[in-house]
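Participant: With the sequence up front, the predicted model follows.
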Amino acid sequence: MKTIRTHILNARTGGAIALAAVIASCGGSAYAGNLDIVDGNVKVTFDESRKTARFEHKGKLVLSGAYTTAILADDTPVDSRNYPSVSMNKAAVNDGYGNGTVYTYTYTGATPQIEQKIYVYPDLDYFLVEATLSGDNAAAHQICPIVSQTSTTLPLPTSSNRIYDMPFANDNWATFNSHNWSLGQPITSCEATALYNVNTRQGIIIGSVDHSVWKSAVSVTPTSSNKTRKVSAIAGYISSRTWDVIKDKASSTRHGIVKGDKVSSPRFMVGYFDDWRNGLETYGEANTVVCPKLEWTKDNALFGWQSWGGMEFGLNYTSAMSVLDFYEKELLPVGFYNEKGRTLMVLDSGWNALNDQQLVNYVNKCKSLNMVPGIYTTPFSYWGSEQDAVNNNTWEGGKLGEMALKVNGRYRMINALSLDPTHPKVREWVEKTLNKFNNLGFEFVKIDFMNNGSQEADSFYDPNITTGMQAYNYGMDYIVEAAGDMMIDFSIAPVFPAKAHVRRIGCDAWGDLPQSMYTLNCINGSWWLDRCYAFNDPDHMCLSKVPFNGKGSNDINEARIRYSCGLMTGMTLLGGTYAYEGDIKNFNGTDYKVVGNDAERARVVEFAKNKDLIKLGNVGKTFRPVEGTFHEKGSLWSKDDISVDNEFVLDAGDAFYYAVFNYGTSSNSAIEKTPDFARLGVNASDFVNVTELWTGETASPASLKVNVPVKDVRIYRFEKSGFGSGVAESVADDAGKVNVSKTGNCVSVNAVSAIDRIDVYSIDGTQLNSTDIEGATGSFNIILDTIYNILIVRVKTVDGNVYVTKVA
């Protein structure tokens, strides 16, 4: 007999439908007295006297004394250890994670009945744990499928152990961290954590993979050097970090109640990894099984401009159009665009200073230059006063007092009033706004302050929705639908679920050293999110001090650091003013003409001319940290509130990149060192040359000496033999499917399959020509301006195959 298990609410109740697991009986009925599990890399030893379990993975102890708890709707606590009877059965499972077995411990003799489920998949590098309450009207505001209060010695060395700590969202410049094991204090990380050793990199990953109903967290209390005293995987977590608790504002006292015949926690991934970084990347991929990644195929990387960093509310039509002029005249000619020849030009907050005809003019000019026009909105925020809701004023066809969320009878507010995503007038307004953007021709939308829509509340308009994450998912689903073909970039937003193409990993950052350290902290802690999103957004990059607000720095070293943040994520959006001409706007009581200056424009043109840096930005992937110690301290707003590593790496196939930052500010703090290739994870003998991208200096890998001046950065490219094709992939043309020849300055290409695109590179990797064929067949001639002795030609066919050929 087969049954279908749906894990969360269906579309009628406002949640996204999770993968339905098809569970078929394996003939193993419920039984007691033999409660152990041995399945591949997973071993569970059940202590029947204590009713707790010991979890091992890959032969390593990861949890001991584990049990399940919950807090019911009436605040009654339940604990699986207190139930009179426990039995276990197993069944086959076939779901998005693959074919496997689910082992269910059932606790009976009290209400509600508790089930703890362990999902084991032979092809996966981890297992999943979930808890379910069942019975008449089961209801809870917290479920912890894993709780351990037993001292556990983990398979880590006795020194240099860390606990990874991630925020729920990126509002208010929230940072990532890793805490020293020796603190002996509870560390609660939102959604997931890693318990790892810095030196050996061994690590244990625990994190939720379902984000449609509950806010979740993992809390760890370390003791001794490699032991834990308490570990809890929590569904139903709220705090100031989730913005449900805000000083002097309306705050929740507990998570929303989830009720039904069966109430399940999220599934939590648990796994031991030889490298904790691989573990977090695997965790990111595990999340995409439940919430598939929104892929973006129109761009391999993103280059462009965003108005907020240089204009803020001084944005105006004259200045915006003048920025397009600057790009056309100075930046596009030197190659500041992606491999598709596209640049992204975003009108941020303040765009409503332009009327509809001016917006159309802006869009049309963008498209005439092969630019992608972008715009901005805040769907779950009302930016008027709380009194407007108290007065129940009319807004966008609805009544604010009914559209805004309340908790304990007071209206919710973070920076703006929080609107109920399930209210039909909120939905109508959001859909009308996105439809307008589509009709005007915009192709990108930055969506901000999304955490307003994830708040716990007294109630929601849709009575079937009872938690902030259910409401948030409801809202995101209609946003994705209404956005159509536009690229969606979530700005201030919860990390999960990943229902956008892009997510800003930090908050607004300008161009001085502390702001860049903050952005690098976010790369340091969330590089692995490019497994869930097409791109990580490191925020607008101002490379000079902004005259209107004084933010940033004119120091060129600091500008190099800030620019590198974009290159290291594949999203390089400039944030300066740049305009040749503009209107007069008032900033803090002073009138300014919103224009750039020659020095600002000259600096960015000089950076954009560096083809090695543009090539790096076109890789379109995020660097990972080397260490994970977060040892460099700095201050953004208060003393030592930033911690960050200073070494990052990226394997791009035909090259390996190594970025080294120097955050020191004293004259004697230059960094000079020999690369530790073993620590970087590569062999020097695999490479034939090293190029430092900022200076252009070259060296042999064996003789390289890293030298980074004060308050500066160096990015080293280790090049493999044959580097210069401009692509990481290479498919041999041994079947004769693509023929390429060269005569003088003419490159001829003939393919059996329909061709999607032809790219031509010089031997040093400089892109000379890029032609979209759009599925045509036959022979094609590409005429270059100059005769080259040797060329690299990359042909991509519509069936997805890539052929790379060297012609002379």
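Facilitator: Yep, that arrived. As the structure is a prediction and not an experimental result, all values here were calculated from the model. Numbers count the residues shown, from 1 in each chain.

Participant: Going by C-alpha atoms from here, please, whenever you check contacts or count neighbours.
Facilitator: Fine.

Participant: which strands and helices sit next to the helix or strand containing Lys367?
Facilitator: Secondary structure assignment for Lys367, by DSSP states H and E: helix 356-368. Helix 356-368 sits against helix 317-326, strand 371-377, helix 424-440, with contacts defined as 3 or more Cα pairs under 8 Å, 6 or more residues apart in numbering; DSSP states H and E.

Participant: putting a second one here so we can go through both:
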Amino acid sequence: MKNYKKYSLLGLIIWASSFSFAADFSIRESGWTIQYKTDSKSLDYTYQGKTILLNVRPEASYTLSGSNFEVNSSSFQNASLAKKSSNDNFGSGVVYTIKFTNPGAAVSLEEDFFFYNTYPYLISELRLVSTTEIASNYLAPFVSTTPVAFLDGNAADNRMLLVPWDNDGFVRYACSKLNTELTSYEVTGIYNGDTRNGLVVGSISHDTWKTGISIKASGNNTVERIKCYSGVSSDLTRDKIPHGKVKGKIIRSAKMFLGYFDDWRVGMETFGYANTLIVPALTTWKRGTPIGWNSWGVLMEKIDYTNLTEVATFLKNELYDQGYHNEQGNVIIDLDSFWAEGLPTDDLRKQFATDCKQRGQIPGIYWGPFANWGGIDNSVEFTDNQYNFRECTIYANGVAQTLDGAYCLDPTHPAVKDRITKMFAQFKDWGYEYVKLDFVNFAAVQADSYYDKSVTTAIQAYNQGFQYLLDAAGDMFISLSIAPMFPYQYGNSRRMSCDAWGTIGHTEYVMNALSYGWWTDQFYQFNDPDHVVLQREGESEGANRARITSAAITGMLLMGDNFSTSYTERGNPTLSKARAIKLATNEGILDIARMGTSFMPVYGHKMAESTKAENLFMRHTDAYLYVACINYYSAIQSVSGSIPLDQLGITAEEIETIEELWTGETRTLKNGEFTYAVSSCDARVYRIKKKTSSLSLISLDKGEKSLVVSAKDGILTIKSQQPLNKVEIYSLQGQCLTSDSFAPTSEINREVPSFNHGVFVVKCYSDTQGTIVKKISI
């Protein structure tokens, strides 16, 4: 069965009006103004009176009858505006369309702007429209070369993000000052770290295109040039040739998100969730947060039935009763690469899975469905010598494409699909329920052509291959390892970074990804910090705490140590066991890991270098505020400081106690601020207990009635003993994020998915009891 559903962006559209203009015209919706200027044939964007982009000229290129053309809005004499009302999976709203045309011309340019009543952002889609077939690999809805400075606050605190396309090659996120050039992939944020105001722009549809956002900035405060476009191709997208061309009479860009937010972190999460309104996340796993063990951390290619059994038995006998399991009592035992050599027969593979289940553990396995690590002329497994790998390899400029030493396979080829079907049938027959899929970015490399000739872009091929794979996988947990960030709907989890083990440097590397990519838990059920290794290179106890902390605050916890007794040549089994018993059973830390959600950075601009990690992370729950601090450096004896409470979204009056979870130390506020201190190569996690939770009863203004406000899974539920007729949700900065009026009712259920994490103010209105204001963690 297929575990995803693709929605049409527009469920219902009603034409309202259409206009042609010989003079300037404007669109005014949801706080946005888009002004078309006839003299420059360009667009100015403002939000709530703030200038965001100036002289934007949407542009595209195409091929017609063998000739190449480049056009933008200034290439056309005429511009007309049409308005529609809409009601779709984003909610009710309006759609404006600007058509750029030339009299008698075969090709025109059109741009849609979608606005919704409950969302503060806009969505744009650019398209080429032709009377005959054309081909294009470049459409850019937002292109501006006019300098603009839209951020408030100290310019030294301004930053812009480079979000990497995938997690291969030990790539890093970059958080740069506004004095350089960069290209980010699929999304970027441009923000002030102190005020937190910021712009988020990126693509929210991923059926055809790879999207790039190129920025040139200067003076720490000015965006000189910005271009958001479908059709990026670079070394970081692992492509050796230009993006594939799309053919047709109508060619559409990806749908682009543009929003300006009081808090850029909320903006990134809002962007993340907006993706899932087009294609839902894969949320099929119902057996809790992955907590357990993976074999690649230390044993690697040395695994066999004996040492694997010893490891799994140690987790059962020594760790389980001390709490090392998820919220449902489940533990994953995941076999990584070389399982075929370590368990060389079907009987052994089946027996190991059976053994795990008898111990109450979930057996996992590993595969690279789109990679060939053997010879290119070898026969493809499961095809009875009908195909060899040369036939189903991806070629670019006629050269077989390789990544990381293996050949990239065409995901549309029947041999690749047949191999997938039969491999997953084996996994299920053996009894495995969790699979780590590695090097799947191989399927997203642009090819000269594909077996399926209707496919012309790498993302089209990737989608086709993975849709087929999901049918074969059924209800198995899909853990994506080396993988592009988008499309996301094929994995229950995705590793946030490239490989990481247990050193403090590995911890910092993983935290770089969490610092600027935590929001991917909006469209992945779990973010994966890779295996946690306690003893591989003589790691200190402090480094162990830091690594466990990094995993818990990311959203999964799979250790990777050698806990065996029969094979002791790798790692330090004795010390690994002792450290695991001491550190991996910390109930407060495990409670965090069991939540399966990612912490956000407290700031987002205070890293040591542009490609380094933040030190401070936070997460609100109903009962607690957690603050984690990691010191990555041996030369820095202590990372310490204080954080104003408003930066943490809490007041002194709401705090009952503060406890550090690794030491058990209790703390108090100092001068009304939260303080922290962490010694070199170590971590501290502070649990701040709230005096009242957002699920507790609160009194109405008059005191004699009560109200219950709760939020779970993106649904806000309000129950009142008196009828309510209106609900508003505000950010802590006072921006009204959504307002909803209705007939008087005593129970309200409203979807607020774009505000998944953070602290917000809910304002309820009652004709009989006045106004009730409640702060809530979502």
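Facilitator: Looks like it arrived, so ask away. Since the structure is predicted, the reported quantities are computational estimates derived from the model, not experimental observations.

Participant: start and end residues in structure 2 for the helix holding Lys367 of structure 1, please.
Facilitator: Helix 356-368 of structure 1 lines up with residues 346-358 of structure 2 when matched by TM-score structural alignment.

Participant: That stretch: how far from the chain's middle?
Facilitator: Taking the mean of its C-alpha atoms, stretch 346-358 of structure 2 sits 34 Å from the chain's own mean (Cα atoms, centre = their mean, to the nearest Å).

Participant: how much does it stray from structure 1?
Facilitator: Here stretch 346-358 of structure 2, set against structure 1 after superposition, deviates by a mean of 1.4 Å using mean Cα distance after the TM-score superposition for structure 1.

Participant: Buried residues, stretch 683-700 of structure 2. List them.
Facilitator: 683-690, 693-695, 697-698, 700 (16 or more other Cα atoms under 10 Å).

Participant: Residues touching it, excluding its own?
Facilitator: 542-543, 545-546, 549, 622-631, 654-662, 677-678, 705-710, 769, 771-772, 775-777 (Cα atoms under 8 Å, 6 or more residues apart in numbering).

Participant: Pull out the buried members of the residues you listed.
Facilitator: Burial by neighbour count, 16+ other Cα under 10 Å: within the contacts of stretch 683-700 of structure 2 this picks out 542-543, 545-546, 549, 622-631, 655, 658-662, 678, 706-710, 769, 772, 775-777.

Participant: what about the aligned residue in structure 2 for Met476 of structure 1, which SS state?
Facilitator: Taking TM-score structural alignment, the alignment pairs Met476 of structure 1 with Phe466 from structure 2. Secondary structure assignment for Phe466 of structure 2 (DSSP: H, G, I helix; E, B strand; the rest coil): helix.

Participant: Likewise for the one 5 residues further on?
Facilitator: In the three-state summary, Asp471 of structure 2 is assigned as helix, counting by three-state DSSP.

Participant: distance of it from Ile478 of structure 2?
Facilitator: Asp471 of structure 2 is 12 Å from Ile478 of structure 2, where distance means Cα to Cα, to the nearest Å.

Participant: Equivalent analysis for Asn317 of structure 2, please.
Facilitator: Distance from Asn317 of structure 2 to Ile478 of structure 2, by Cα to Cα: 27 Å.

Participant: Just say helix, strand or coil for Thr289 of structure 2.
Facilitator: Following three-state DSSP, the label given to Thr289 of structure 2 is coil.

Participant: contacting residues around it?
Facilitator: Contact analysis of Thr289 of structure 2 by Cα under 8 Å, 6+ apart lists 326-327, 526, 555-556, 593-596.

Participant: In helices only, show me those.
Facilitator: Among those, the members falling in helices (DSSP state H) are 593-595.

Participant: Find the residue closest to the equivalent of Asn72 of structure 2 over in structure 1 in space, skipping its chain neighbours.
Facilitator: By TM-score structural alignment, Asn72 of structure 2 lines up with Asp79 in structure 1. Distances taken as Cα to Cα, 6 or more residues apart in numbering put Thr69 closest to Asp79 of structure 1, at 4.5 Å, once the chain neighbours are dropped.

Participant: for Ala677 of structure 2, same thing?
Facilitator: Ser640 (4.0 Å).

Participant: Ok, Phe437 of structure 1 next?
Facilitator: Closest to Phe437 of structure 1 by Cα to Cα, 6+ apart is Ile375, at 7.6 Å.

Participant: Same check on Asn557 of structure 1?
Facilitator: Asp712 (4.9 Å).

Participant: Who are the contact partners of the one you found?
Facilitator: 557-558, 560-561, 661-663.

Participant: Turn the residues you listed into TSV, columns for secondary structure and distance to Asn524 of structure 1.
Facilitator: Formatted as TSV, the contacts of Asp712 of structure 1 follow (DSSP: H, G, I helix; E, B strand; the rest coil; distance: Cα to Cα, whole Å):
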residue	secondary structure	distance to Asn524 of structure 1
Asn557	helix	20
Glu558	helix	18
Arg560	helix	18
Ile561	helix	14
Phe661	strand	12
Asn662	strand	15
Tyr663	coil	15
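
Participant: cool, now which of these survive the switch to structure 2?
Facilitator: Mapping the contacts of Asp712 of structure 1 onto structure 2 (both residues aligned by TM-score structural alignment, their matches' Cα atoms under 8 Å) leaves 557-558, 560-561, 661-663 still in contact.

Participant: Tell me how many other residues surround Asn527 of structure 2.
Facilitator: Counted with other Cα atoms under 10 Å, the neighbours of Asn527 of structure 2 add up to 30.

Participant: For Gly620 of structure 1, see how far away the residue mapped onto it from structure 1 is.
Facilitator: Superposed on structure 1 with TM-score structural alignment, Asn527 of structure 2 falls opposite Asn536. Taking Cα to Cα as the measure, Asn536 of structure 1 falls 9 Å from Gly620 of structure 1.

Participant: Name the residues contacting each of those two.
Facilitator: With Cα under 8 Å, 6+ apart as the test, Asn536 of structure 1 and Gly620 both reach 569-571.

Participant: Sort out which one of these lies nearest Leu156 of structure 1 for me.
Facilitator: Closest to Leu156 of structure 1 out of those is Thr569 (31.1 Å), distances taken as Cα to Cα.

Participant: Not counting sequence-adjacent ones, nearest residue to Tyr107 of structure 1?
Facilitator: Val86 (4.5 Å).

Participant: er, Ala353 of structure 1 I mean
Facilitator: Leaving aside its sequence neighbours, Ala353 of structure 1 sits nearest to Asn316 (Cα to Cα, 6+ apart; 6.0 Å).
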